[in-house]
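> Need the 3D shape of this:
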Amino acid sequence: MLDTWSLRVLAEVAERGSFSAAAEALTMTQPAVSRQIASLERRAGVRLFRRLPRGVVPTAAGVLAIDEARAILGRLAGLEARLGAFAQLRSGHVRLSAFPSANTEFVPAAIRRFSELYPGVEVGLVQAGPGELRTGAVDVALLTSWDEAGDDVDLVPLLDEDHRIALPSTHRLAGRTTVPLRELRGETWIEGSHPDCLGPLDVLEKTLGGPPRIGFTCDDWTGKQALVAAGMGVTIMSTLAASAVRPDVALRPTSPTLPRRRVLAAVLPPAVRTPAATAMLTVLTSLAAGYR
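Coordinates of the predicted model:
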């Protein structure tokens, strides 16, 4: 099998027109270049150069071999340049996935900051879980402590978020600084999709004296708020999305306090993680510090 060094020697001899000139350009001896070309000719089974008193000229087979060698070396140089740009974050892509409440403000802010730092890297927001990290469908997956990520990924804690009760601004308890959960026993509750749902909040069921009465289930973040604002029920929202709450919806802490939830980033181990994924993780960690 031909190797890239042999191809480089072949191309250099053709460029310089002699073994001695090629040897000087390659920091080799003239006999070493001669042996390299002779070895190529033996493996090819055909003469590549005609030896002249002053230099060499390619044979017909040599012309073909030289053209192919130059093309191969050019493609390899292009590959090295592209990989270098990828490693130095001048190009490439990173795919991020997250849950709805994180997408209201936190994720867009992270994407904006990443794009400012690495304008040559394409950022995508996809629907995928941490289980798809190995397939390449996603590079960084945001999840919560309510999720299961699997054993083959790294989990990086980002922040801890609180939960609040979301009431219509006209609700009888909306003016309270803290809402006692026991006073919501007769309320209709609005459920959502995991993890932006009522969740495994045992304290809620314990205080209400039973499971909350679910009147509506809505996976859409905007739709949940609209139902609350219309007085159709109450729900629980995370403080991560507090800035995106409608003005006619009141967010209030509760008594007793609802459990906190940890937000994490799931990524592949460093040995197989892309440079862009590592850079996105750094951006997320830095941004999360402002939410603590």
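
> For the rest of this, base every contact and every neighbour count on C-alpha atoms.
Noted.

> Next, count neighbours for Lys132.
I think there's a mix-up here, since residue 132 is Glu and not Lys. Residues within reach of Glu132, counting by other C-alpha atoms under 10 Å, total 14.

> Another sequence for comparison is provided below:
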Amino acid sequence: MLELRRLRLLAEFARRGSIAATAAALGYTPSAVSQQLAALEREARVPLLDRTARSAELTDAGRRLAERAEEILGLVETVEAELSAQADAPSGRIVVTAFPTAAVAFAPALARSLGEHPGLTFVLRQTAPGTGIRQVQSGEVDIALIDDWTGKVPDQAPAALEFFHLRRDPLVLVVPEAHPMSDPGRPVDLERLREEPWMAAPPGEPSRQAVERLLDTVGGARPVPWEFEGLHTILSLVARGIGITAVPALALAAGDRGVAVRRIPECTLAREVYAVTRTASVRRPSVAVTLRAIYAAARDVQPTPPEGGAEGRSGGAPAD
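Model prediction:
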């Protein structure tokens, strides 16, 4: 009899390509992963991995079993979801992972909404860029909140995952309150801002690439003098008058004081925000009620003034 836990390890190994990466993804030691895969080989009675002193790769039989493992695990989750759908109320543990600005923006509304379900244990984790989809696929988390600057992520994702679009998050200009461009009556002129001390995330980060593309529209700017990990760190420095920046609007949901937010005329740079879960788990009451709460949080949070509204300073918590 093939054990489901070991089949999940094999499927994860097929995705990650190494025992070390599989162990890191699932929170095991490499030795434990190796031992469990060896036990699966004994259960299957055929070699599943071709091992050398430094690496391991799937045999033909291992690849076939890994493919079948995905199907088996998906079917088991579907059956579990159908059974749990008969429950009167959502219960159990639900784990959501999110990129940092979404975690900060949505957490208050999620805590209030999901607090109405006493049988539900809610866990919200922040994750590094690009890891949310893999964590959902491997079963580490139930739902991931991800951002997509390319517009291509849902089309390139595995068929076993379902994407729910939450909102479009545009790039906005952020300056200190005392900055001349903080006046909402003054048009935003990027050319005048080219020589300002810009701050941004390190090279390669999507938000940094968006800032560079924005400045390219006015002929570029001098190199960004300050680079910091974390958009909230950058916003706190803008509030202290050290420089200016452009960030996705959702980054302002915490109500950073001391800054003014301006919309950027004719700027189409934005990211799409999605909730991702396994298709087989959508019917689980705990997942369904959490998705509804995420939808409501994404709809209600207002990090910047609505279209056509007055622009101004950021000083309080977002409406939710």
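
> Let me see the TM-score of these two.
Remark: TM-score between the superposed chains equals 0.62 [TM-score structural alignment, normalised by the length of the first structure]; 210 aligned residues with a C-alpha RMSD of 3.0 Å.

> show me where the first structure has helices.
Secondary structure of the first structure (DSSP state H): helices located at 4-16, 19-26, 30-44, 60-87, 100-103, 106-117, 202-208, 221-229, 275-289.

> Of all those, which one is nearest Thr170 of the first structure?
Among these, helix 221-229 comes nearest to Thr170 of the first structure, with 8.4 Å by C-alpha to C-alpha.

> how big's the offset between that closest one and the second structure?
Mean deviation of helix 221-229 of the first structure relative to the second structure after superposition (mean C-alpha distance after the TM-score superposition for the first structure): 1.9 Å.

> Tell me the buried residues in that helix?
Buried residues in helix 221-229 of the first structure, counted by 16 or more other C-alpha atoms under 10 Å: Trp221, Lys224, Gln225, Ala226, Leu227, Val228, Ala229.

> other SSEs contacting that helix?
On a contact count with 3 or more C-alpha pairs under 8 Å, 6 or more residues apart in numbering; DSSP states H and E, helix 221-229 of the first structure meets strand 163-168, strand 188-191, strand 249-252.

> Tabulate these (JSON lines), appending mean neighbour count.
JSON lines is the format used below for these (neighbours: other C-alpha atoms under 10 Å):
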{"stretch": "strand 163-168", "mean neighbour count": "24"}
{"stretch": "strand 188-191", "mean neighbour count": "22"}
{"stretch": "strand 249-252", "mean neighbour count": "23"}
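
> CSV for the ones you listed, including distance to Ala69 of the first structure?
What follows is these, written out as CSV (distance: least, C-alpha to C-alpha, whole Å):
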stretch, distance to Ala69 of the first structure
strand 163-168, 64
strand 188-191, 65
strand 249-252, 69
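
> Which of the ones you listed sits closest to Arg176 of the first structure?
Closest among these, once you apply C-alpha to C-alpha, is strand 249-252, at 7.7 Å.

> And the contacts of that closest one?
164-169, 174, 176-179, 225, 228-229, 237, 242 (C-alpha atoms under 8 Å, 6 or more residues apart in numbering).

> Please enumerate the strands of the stretch 1-150 of the second structure.
49-51, 56-58, 92-98, 120-126, 143-148 (DSSP state E, counting those that start in this stretch).

> and Leu75 of the second structure, which of those strands is closest to it?
Among these, the nearest to Leu75 of the second structure by C-alpha to C-alpha is strand 143-148 (18.3 Å).

> Output the buried residues of helix 221-229 of the first structure as a markdown table; include the columns distance to Gln88 of the first structure.
Output for those, formatted as a markdown table (distance: C-alpha to C-alpha, whole Å):
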| residue | distance to Gln88 of the first structure |
| --- | --- |
| Trp221 | 37 |
| Lys224 | 42 |
| Gln225 | 43 |
| Ala226 | 45 |
| Leu227 | 47 |
| Val228 | 47 |
| Ala229 | 48 |
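
> In those residues, find the pair that's most separated.
Greatest spacing in those, by C-alpha to C-alpha: Trp221 and Ala229 (12.6 Å).

> Closest to the centroid, which residue in the first structure?
Asp139 (3.3 Å; C-alpha atoms, centre = their mean).

> Just tell me what that residue corresponds to in the second structure.
Aligned by TM-score structural alignment, Asp139 of the first structure pairs with Asp142 of the second structure.

> you'd agree that match is up against Gly92?
No: judged on C-alpha atoms under 8 Å, Asp142 of the second structure makes no contact with Gly92 at a distance of 11.8 Å.

> And for Gln127 of the first structure, nearest residue in space, chain neighbours not counted?
Counting by C-alpha to C-alpha, 6 or more residues apart in numbering, Ser97 is the residue found nearest to Gln127 of the first structure once chain neighbours are left out, at 5.7 Å.

> no, scratch that, I was asking about Leu264 of the first structure
Pro157 (4.4 Å).

> Need the counterpart of that neighbour in the second structure.
Using TM-score structural alignment, Pro157 of the first structure pairs with His165 in the second structure.

> Also Pro58 of the first structure?
Using TM-score structural alignment, Pro58 of the first structure sits opposite a gap in the second structure.

> burial measure for Pro58 of the first structure, as a count.
Other residues close to Pro58 of the first structure by other C-alpha under 10 Å number 19.

> nearest spatial neighbour of it, skipping sequence neighbours?
Phe49 is the one closest to Pro58 of the first structure (C-alpha to C-alpha, 6+ apart), at 4.2 Å.

> ok, now how distant is that neighbour from Glu187 of the first structure?
Using C-alpha to C-alpha, to the nearest Å, Phe49 of the first structure is found at 91 Å from Glu187 of the first structure.
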